[in-house]
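Visitor: got a structure for you, letters missing:
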């Protein structure tokens, strides 16, 4: 079977936004720990999928690292891992990397609906300004913009207050 004939079933990209219940995480983690020191690829994969759906950036990065290891070490899971690596980068707001991996996936499986949707979601978030790549906006830049707006508002308010106060006192002293 050639690469162009492979059709992988993948979860919708929105699934990465749904955090895993603690019980499920504990179950997968327990399976992982029981299999040590030689953990099966599927168990590693399951743990990586649970981790990238976490609200913890540290756990998301652990999941990303697991998917990256599987990608490097297990050729038959590479295509699938491209999608999940892209999802992980998407969740981490690292859109350049997310786009790079989803484009590699789509080059091999261009008709995959989930991958196409993820590509659209990345594009949409970049357009909305949630972009952290080069030339985009990140939290620091947004923080500076916010501080500039607040400073401008405070300065304008102080100037207005000074002007009103001057008018009131100036008019009183003339009478």
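Guide: That came through, no problem. All values derive from a computational prediction rather than experimental measurement.

Visitor: CA atoms for contacts and neighbours, from now on please.
Guide: Fine.

Visitor: And for residue 141, the neighbour number?
Guide: By the criterion of other Cα atoms under 10 Å, residue 141 has 12 neighbours.

Visitor: which element is it on?
Guide: Assessed by DSSP states H and E, residue 141 sits inside helix 139-174.

Visitor: From residue 155, how far out is the residue most central in space within the chain?
Guide: Centroid check for the chain by Cα atoms, centre = their mean gives residue 91 as the closest residue, at 2.3 Å. With distances taken as Cα to Cα, to the nearest Å, residue 91 is found 38 Å from residue 155.

Visitor: Check residue 63 too.
Guide: From residue 63 to residue 155 the distance is 47 Å (Cα to Cα).

Visitor: Who has more neighbours out of those two?
Guide: residue 63 (26 against 12).

Visitor: Please give me every residue in contact with that one.
Guide: By Cα atoms under 8 Å, 6 or more residues apart in numbering, residue 63 lies in contact with 47, 48, 49, 50, 51, 52, 88.

Visitor: Now tabulate those in TSV and tack on neighbour count and distance to residue 113.
Guide: Listed next are the contacts of residue 63 as TSV, based on neighbours: other Cα atoms under 10 Å; distance: Cα to Cα, whole Å:
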residue	neighbour count	distance to residue 113
47	24	24
48	27	22
49	24	19
50	24	22
51	27	24
52	31	21
88	27	18
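
Visitor: Among these, which one lies nearest to residue 69?
Guide: Comparing those against residue 69 with Cα to Cα picks out residue 48 as the nearest, at 10.3 Å.

Visitor: Helix or strand: which one has that closest one?
Guide: If you go by DSSP H and E, residue 48 is part of helix 41-52.

Visitor: Alongside the first one, take a look at this:
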């Protein structure tokens, strides 16, 4: 079972989003080996651009060789769930794993965006980190359910 990792800036906090995330983690466990990792937020003394670049460096240091890199980015490509399912499974088959990245409060630096295999958007709106992670977990589960032919997704 290949790993799917979620790498974020800032540690996930417990709470109402955490309980929902636990639900999707449990559902996903039958399809993927889900791993979650995080890097520290950069110093608030830095400018927003410097923060993005410092965090990009930290994130790239945690990216494992051979993993597909998918960055969540509001300027990325939005897609239907079936399209996402096909793309995700194609990346899983071609790589040793898949690493999804959720940036800090100012987004992702150019260095990591340029190295991404895919920039993925859940739409043009900005989401809080905890909510973005929850939506990502649900969409990864939906993609796996579509691939497995489960009656979870309705067109």
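Guide: Cool, got the structure. Since this is a predicted model, take the numbers as computed values, not measurements.

Visitor: Give me the TM-score for this pair.
Guide: Both chains were compared after superposition, and using TM-score structural alignment, normalised by the length of structure 2 their TM-score is 0.27; 73 aligned residues with a Cα RMSD of 5.4 Å.

Visitor: Could I get the full set of strands for structure 2?
Guide: Remark: strands assigned in structure 2 by DSSP state E are 3-9, 33-39, 67-77, 97-102, 118-120.

Visitor: neighbouring contacts of the fourth one?
Guide: Contacts made with strand 97-102 of structure 2 from outside it, assessed by Cα under 8 Å, 6+ apart, are listed as 2-9, 59, 63, 66-73, 91-92, 108, 129, 132-133.

Visitor: of those, buried ones?
Guide: Using 16 or more other Cα atoms under 10 Å as the burial test, the contacts of strand 97-102 of structure 2 include 3-9, 59, 63, 67-73, 91-92, 108, 129, 132-133 as buried.

Visitor: Please look at residue 45 of structure 1 and residue 67 and confirm they touch.
Guide: Yes - counting by Cα atoms under 8 Å, residue 67 is a contact partner of residue 45 of structure 1 at 6.7 Å.

Visitor: would a markdown table of the strands of structure 2 with distance to residue 53 of structure 2 be doable?
Guide: Below are those laid out as a markdown table (distance: least, Cα to Cα, whole Å):
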| stretch | distance to residue 53 of structure 2 |
| --- | --- |
| strand 3-9 | 12 |
| strand 33-39 | 13 |
| strand 67-77 | 14 |
| strand 97-102 | 14 |
| strand 118-120 | 17 |
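
Visitor: wait, which of the ones you listed is closest to residue 50 of structure 2?
Guide: strand 3-9 (14.3 Å).

Visitor: Packing partners of the closest one?
Guide: With contacts taken as 3 or more Cα pairs under 8 Å, 6 or more residues apart in numbering; DSSP states H and E, strand 3-9 of structure 2 sits against strand 33-39, helix 48-62, strand 97-102.

Visitor: Tell me which of these is the most buried.
Guide: Using mean count of other Cα atoms under 10 Å, the stretch among these with the largest mean neighbour count is strand 97-102, at a mean of 25.

Visitor: Could you figure out how far it is turned away from strand 3-9?
Guide: 20 degrees (axes from the mean of the first three to the mean of the last three Cα atoms, to 10 degrees).

Visitor: could you give the angle of strand 97-102 of structure 2 to helix 48-62?
Guide: For strand 97-102 of structure 2 and helix 48-62, the angle between their directions (the same axes, to 10 degrees) works out to 160 degrees.

Visitor: follow-up on the earlier one: go through the strands of structure 2 and name the closest to residue 19 of structure 2.
Guide: Residue 19 of structure 2 sits nearest to strand 33-39 of all the strands of structure 2, at 15.2 Å, using Cα to Cα.

Visitor: Give me the helices and strands touching the closest one, please.
Guide: Short answer (3+ Cα pairs under 8 Å, 6+ apart): strand 33-39 of structure 2 packs on strand 3-9, helix 48-62.

Visitor: To residue 141 of structure 2, which of those lies closest?
Guide: Comparing these under Cα to Cα, the one sitting nearest is strand 3-9, at 11.1 Å.

Visitor: can you give me the helices for structure 1?
Guide: In structure 1, the helices defined using DSSP state H lie at 22-35, 41-52, 57-73, 78-91, 95-108, 113-128, 139-174.

Visitor: and among those, the most buried is which?
Guide: Comparing the helices of structure 1 by mean count of other Cα under 10 Å gives helix 78-91 as most buried, with a mean of 24.
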